[in-house]
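Engineer: The following comprises the amino acid sequence and a computationally predicted model.
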Amino acid sequence: MAHPTLSATDRARALDAMSGGPELDVLVVGGGITGAGIALDAATRGLRTGIVEAQDWAGGTSQWSSKLVHGGLRYLQQLDFKLVAEALRERELLLDFLAPHLVKPVPFLYPLTHRWWERPYVAAGIGLYDALAHLGAKVATLPYQRHLTAAGVARVFPDVKPGSMVGAVQYWDARVDDARLVLTIVRTAVRHGALAANRARAVDFPRDAGGRVTGAVVRDLETGRERTVRARTVIAATGVWTERIQDRAQAEGGLKVLASKGIHIVVPRERIRSDTGLILQTEKSVLFIIPWERYWLIGTTDTPYEQELENPVATSADIDYVLEHANVVLDEPLGRGDVIGVYAGLRPLLQPGTKGGGEPAQSTKISREHTVTEVVPGLITIAGGKLTTYRVMAEDAVDLALGAGRAKELPSVTDRTALLGADGYLALRRRAGTLGSAHGWDEEQVLHLLRRYGSAVEEILELVEQRPDLGRPLGGAAPYLRAEIVHACTHEGALHLEDVFDTRTRLTWERPRHGLDALDEIAELAAGALGWDADRRAAEVEAYRLRCAAEDAAAAAPDDAAAAAARAAAPDVLELVRRDAG
């Protein structure tokens, strides 16, 4: 089956088909992990499906997570074995079959600080965690727990602070490039017939004479044009924007969602000597120290957030909090000078009851982690949950849209539908040493590409064969290739420079100075792929520079209000593009 593309032309065609073609069975509003999963679930059941996202794909919470695929040890403490087992089954599916190119095993140390009673208590909990993961599994994807003394901890984590722990239990979970997972799911949904458009906002929800929602009025934010998309059912998966969508639909009740801010800092990989991560309990949250190829990701916080939802940012106090708690276990304390990147995201916290008060409607399916409900006839909202269980959430949402009878006749098949790039990935992985020899790439360069594209790396190879200059690494941003920037625009739906820096690469936070050292080269490549003239290219460059400066100013601010004001000083990229075009 041919690989689908999400170019600007494809996006325009999708909007035309949504509004000018036959009625959709399902219109998904929201292009984060949950919405993408719903679009894939609906499309693979043979439903005529559309998905729109007001920002970029994964533009909200789904690109700013802790980037973990895990069962959730904290739920074992709450004795919620069913929820943990569900999440661990999903973790195994992603690791073994659905997305082995994107989801990777990662070891963690669970520190022990008490000599006698703590080890058997933790061992029992993590032992149950391991047992639930392997229960019914065809293969043992991840190892079982391993016990370490203080000397053992020092061997596997040489930079541990002496005396900070008396030992540890090492266990395994998984990590994921969250934004790329969303992009991959959207492209897989398109592969199976879904119509997809980013930067397209649902601004109204028309109803028929009986009061049933019949679709949505969708505004193309790139052009300002509005069009009506007819759909039998609209499913809104908009996270912290859930109540805003319900208000637009004039729903009397609905789900109540509060925003909680979490931030992460990034430090160079060489700054901490270890190949294993750490999980630490703090008074406010769980702090993860997570190893990646070229850096460490450290977070998160968990604080109420009351500012504008679109552009949450880290404050100076947030960064100090993460550094302080990480330094509890690090022999060489981290300082501000070690931080090369920072990002913030909003977690949607589902509240009991409904927005209008009272109990949820009867047409509701409730999990401990998520709830899906029909807030008005024809409009379903889903909120809560976590990245790991996106597929289960999607299945619940489409089941509710279909109704019990039809859902039984047309069950979900996403547990048997590999994501784009998974098929053939393992065979290519074994050829990593020779796969890039024709282009002068070493094995690590090839592994970088395989971890991002899997077997869809063929698309990169085709671009390089057509234009050999695209096979060079970006100046100031290796190991990313020039071809990856073109591919982001031609295959993955990037419409602006910030789309390239945020979601198609991680340059905005994994490189010093937000990746600005590669800005001009990336702008040149994007301009060629998207047909920008000199004025448009200059506006895109200015927009990204202003945004980076605003985020740096926010990171020096003392609190959320001051940080939000600093971030708001940078205009939205569309404002600058329209200004220069006018």
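Structural biologist: Yep, that arrived.
Engineer: only C-alpha atoms for contact and neighbour calcs from this point on.
Structural biologist: Noted.
Engineer: tell me which residues of the longest helix anywhere in the chain are tucked away?
Structural biologist: Longest helix in the chain, counting residues (DSSP state H): helix 534-555. Neighbour-count burial for helix 534-555, with 16 or more other C-alpha atoms under 10 Å as criterion, is recorded at 536-555.
Engineer: mind listing what the closest residue to residue 114 other than its chain neighbours touches?
Structural biologist: Nearest residue to residue 114, sequence neighbours excluded (C-alpha to C-alpha, 6 or more residues apart in numbering): residue 166, at 6.8 Å. Counting by C-alpha atoms under 8 Å, 6 or more residues apart in numbering, residue 166 makes contact with 111, 112, 113, 114, 115, 149, 150.
Engineer: And for residue 403?
Structural biologist: The contact partners of residue 403, by C-alpha under 8 Å, 6+ apart, come to none.
Engineer: which residues touch the nearest residue to residue 175 once chain neighbours are set aside?
Structural biologist: Spatially, and ignoring its direct neighbours in sequence, residue 175 is nearest to residue 68 (4.2 Å; C-alpha to C-alpha, 6+ apart). Listed by C-alpha under 8 Å, 6+ apart, the contact partners of residue 68 are 173, 174, 175, 176, 388.
Engineer: As TSV, those residues with neighbour count and distance to residue 202 would be great.
Structural biologist: What follows is the contacts of residue 68, written out as TSV (neighbours: other C-alpha atoms under 10 Å; distance: C-alpha to C-alpha, whole Å):
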residue	neighbour count	distance to residue 202
173	21	37
174	22	34
175	21	32
176	26	29
388	24	27
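Engineer: Structure two is appended below for comparative analysis:
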Amino acid sequence: MSLHERPVPLAATSAATNDRTALSADRRRGDLATAAGRDFDLVVVGGGVTGAGVALDATARGLSVLLVEADDLASGTSSRSGKVFHGGLRYLEQLNFALVREALLERDLMVERLCPHLVEPEPFLFPFTSRWQRPYVGAGVAMYDLFRLTGPRSVPGHRHLTRRAALAEMPGLRPDDITGAVQYHDVRVDDARHTMTLARTAAGLGATVLTRTRVVGMLRDGQRVTGVRLHDLEDGGHVDVLAGVVVNAAGVWADEVQSLGGSPSIAVRPAKGVHLVVPADRIESRTGLIARTSDSVFIIRKWFDHWLMGTTDTPWDHDRGHPVASREDVDYLLGQANRWLKHPLGDADVVGVYAGLRPLLAGVPVRTPGARGSTDPATTAALRRDHTVVEQPAGLVTVVGGKYTTYRLMARDAVDAAGRSLGRTIPASSTDRLPLLGATGYVAVRHQRDRLAREAGLEPEQVEHLLGRYGALTPEVLDLLADRPELARPLPGASHYLAAEVAYAARNEGALHLMDALARRTRVFMETPDRGVAAAPEAARVMGSVLGWDEERRAAEVAAYTTAVEAERHAATMPTDDQAVRAWQTVAGAAAR
């Protein structure tokens, strides 16, 4: 049944919507208009990696699925992670062997089969400063390799290095006190694109995907949840949608969504993690680095033409929709980096800062041997990263916790629970054998790189960049250049990105706003010194040509984007979280007025 405050606009027809995997503004409007007339098996709340994973898993099992997200796909935690599939060396110290083994098998599966175009194995160096560390850390890394004896082994194993070999791998490492190292591999992932690709893959199998659509209430039949009330944040209006089961995969908002169905039985304790981005030439190294801190680990990892440095792990008691970094966070990370680097880094070296929240379950601490504050309730570094599935009240399944690497297992467990709630037998999960969009045929298309470059009038390196983002779909992006050659131009101030990528984001990838394109479909927001301000006007013009924006709308999008950049930058100069939040609110509030 439908309870509109005003009519939901009908869908317009476009060539982009002929492809079932394409997420366009027209398709969104049409799907929202028809959602009220459908009775879905599952409504999935949350468009992060877990929610998108649930949508794909359920659709692949033959269930009808609606995925709803209040903002953009991956706009929360899933675009602000450490951007790596990993087993988690530090979880070995928590004696959480099951989590490490599961995560390592998942990590290798991504490289071997599921999304080879979106991932890349990367080396990490664990430097030793005393001789006792080699047997202790070496045993942990050896266990890392042993855990995956029964699965694919697409990621290189570890090796021990002498002091000289360690410094040869990382010449930028301070030589003081270094006695040697062990080197192992984990896997880099573009988290935002991976999450979006999950959603597109689900859409191609028949799932309905609605962004900018907030769940504002639960429908009930007695004590059982039977659907959701949706608010369209783009065009206004409300729609009621029926479902056999509602799956709550809202991450840091999971307890708030669960409370819409009755008294919540979980409590999420958000933990803030901050990362810095510095250009590749600021650190002389062929390898990333991992080192112990007093209560966690510090990691420097390769990120295409940059390095990522992180992370922090502190409680966050403010607006979950707007985590911000503070001066304290930035100073801490620079200080950790400069403990190890021969040439110290400063503020001038930092081109990007981003903060995300981990959805940790409160009240599940673990003891980490040797870690300061590991049983202190005030620290979040001590909370488990396992996930939990809660099947209450009837008709509502909540999945929360976990880590990005194990999203597929979280999704599997949630859909298993949903099947029980539906009261019928459903097929077993098959997503371990289901390549994501762009994976099938990726190797063959990559072998055609030079030919594609010649035909498109691009450099081979530019096509290589596209292959690492779109995989076998790269020709779809290049096809845009045939009709609009001007889309071959790089974005101003962000020369690694073509205007065509912004057009494709709006036409096929569900980008509805400028921030969607510059922060998540591309990485302009975190990789350019001005955070994409110079690119914004041209990107808005390109998006507007696809989405039908007039001059006023384009100006509004550029202004909103610029304000968001200014607010985050201003916040990062403030000493504490409280002051950073007030600074962010001051800038954002002034712009709103």
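Structural biologist: Everything's here; your move. Remember, it's a predicted structure, so these values are computed and weren't measured experimentally.
Engineer: Could I get the TM-score for this pair?
Structural biologist: After superposition, the two chains reach a TM-score (TM-score structural alignment, normalised by the length of the first structure) of 0.93; 557 aligned residues with a C-alpha RMSD of 1.8 Å.
Engineer: The residue nearest to residue 175 of the first structure and residue 102 of the first structure: what is the separation?
Structural biologist: Between residue 68 of the first structure and residue 102 of the first structure the distance is 11 Å, computed by C-alpha to C-alpha, to the nearest Å.
Engineer: joint contacts of these two?
Structural biologist: Counting by C-alpha under 8 Å, 6+ apart, the residues touching both residue 68 of the first structure and residue 102 are residue 176.
Engineer: circling back: can you tell me what the residue nearest to residue 175 of the first structure aligns to in the second structure?
Structural biologist: Correspondence of residue 68 of the first structure to the second structure, assessed by TM-score structural alignment: residue 84.
Engineer: Rebuild the contacts of residue 68 of the first structure as TSV, extending it with distance to residue 54 of the first structure.
Structural biologist: Formatted as TSV, the contacts of residue 68 of the first structure follow (distance: C-alpha to C-alpha, whole Å):
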residue	distance to residue 54 of the first structure
173	32
174	30
175	27
176	24
388	23
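Engineer: quick one: which of those is nearest to residue 19 of the first structure?
Structural biologist: residue 388 (32.7 Å; C-alpha to C-alpha).
Engineer: Pretty sure the closest one sits against residue 90.
Structural biologist: Yes - contact status for residue 388 of the first structure versus residue 90: in contact at 6.5 Å, counting by C-alpha atoms under 8 Å.
Engineer: now the longest helix of the first structure: which residue numbers in the second structure?
Structural biologist: Per TM-score structural alignment, the counterpart of helix 534-555 of the first structure in the second structure is residues 551-572.
Engineer: Can you tell me what residue 348 of the second structure aligns to in the first structure?
Structural biologist: Using TM-score structural alignment, the partner of residue 348 of the second structure in the first structure is residue 337.
Engineer: Let me know the secondary structure of that match.
Structural biologist: Reduced to three states with DSSP: H, G, I helix; E, B strand; the rest coil, the structure at residue 337 of the first structure is helix.
Engineer: Would you map the helices across the stretch 351-500 of the second structure?
Structural biologist: Using DSSP state H, counting those that start in this stretch, the helices of the stretch 351-500 of the second structure run over residues 407-422, 442-447, 449-456, 460-470, 474-483, 499-508.
Engineer: Looking at those helices, spot the one closest to residue 123 of the second structure.
Structural biologist: Judged by C-alpha to C-alpha, the one of these that comes nearest to residue 123 of the second structure is helix 460-470, at 18.3 Å.
Engineer: In the first structure, which residues correspond to that closest one?
Structural biologist: Using TM-score structural alignment, helix 460-470 of the second structure lines up with residues 443-453 of the first structure.
Engineer: Average offset of the matching stretch relative to the second structure?
Structural biologist: Stretch 443-453 of the first structure: mean distance to aligned residues in the second structure after superposition is 1.0 Å, counting by mean C-alpha distance after the TM-score superposition for the first structure.
Engineer: ends of stretch 110-130 of the second structure, how far apart?
Structural biologist: Start-to-end span of stretch 110-130 of the second structure (C-alpha to C-alpha) is 35 Å.
Engineer: okay, it sits on what stretch of the first structure?
Structural biologist: Under the alignment (TM-score structural alignment), stretch 110-130 of the second structure falls on residues 94-114 in the first structure.
Engineer: How far does the matching stretch sit from its chain's centre?
Structural biologist: Here stretch 94-114 of the first structure is found 16 Å from its chain centre; the criterion is C-alpha atoms, centre = their mean, to the nearest Å.
Engineer: Check stretch 529-549 of the second structure too.
Structural biologist: Centroid separation for stretch 529-549 of the second structure versus its chain: 22 Å, with C-alpha atoms, centre = their mean.
Engineer: So which bits of that stretch are buried?
Structural biologist: Those would be 529-544, 546-547, 549, for stretch 529-549 of the second structure by 16+ other C-alpha under 10 Å.
Engineer: In the first structure, what residue corresponds to residue 161 of the second structure?
Structural biologist: Superposed on the first structure with TM-score structural alignment, residue 161 of the second structure falls opposite residue 148.
Engineer: Show me what the helix or strand where that match lies is packed up against.
Structural biologist: Per DSSP states H and E, residue 148 of the first structure falls inside strand 146-149. Strand 146-149 of the first structure sits against strand 167-176, with contacts defined as 3 or more C-alpha pairs under 8 Å, 6 or more residues apart in numbering; DSSP states H and E.
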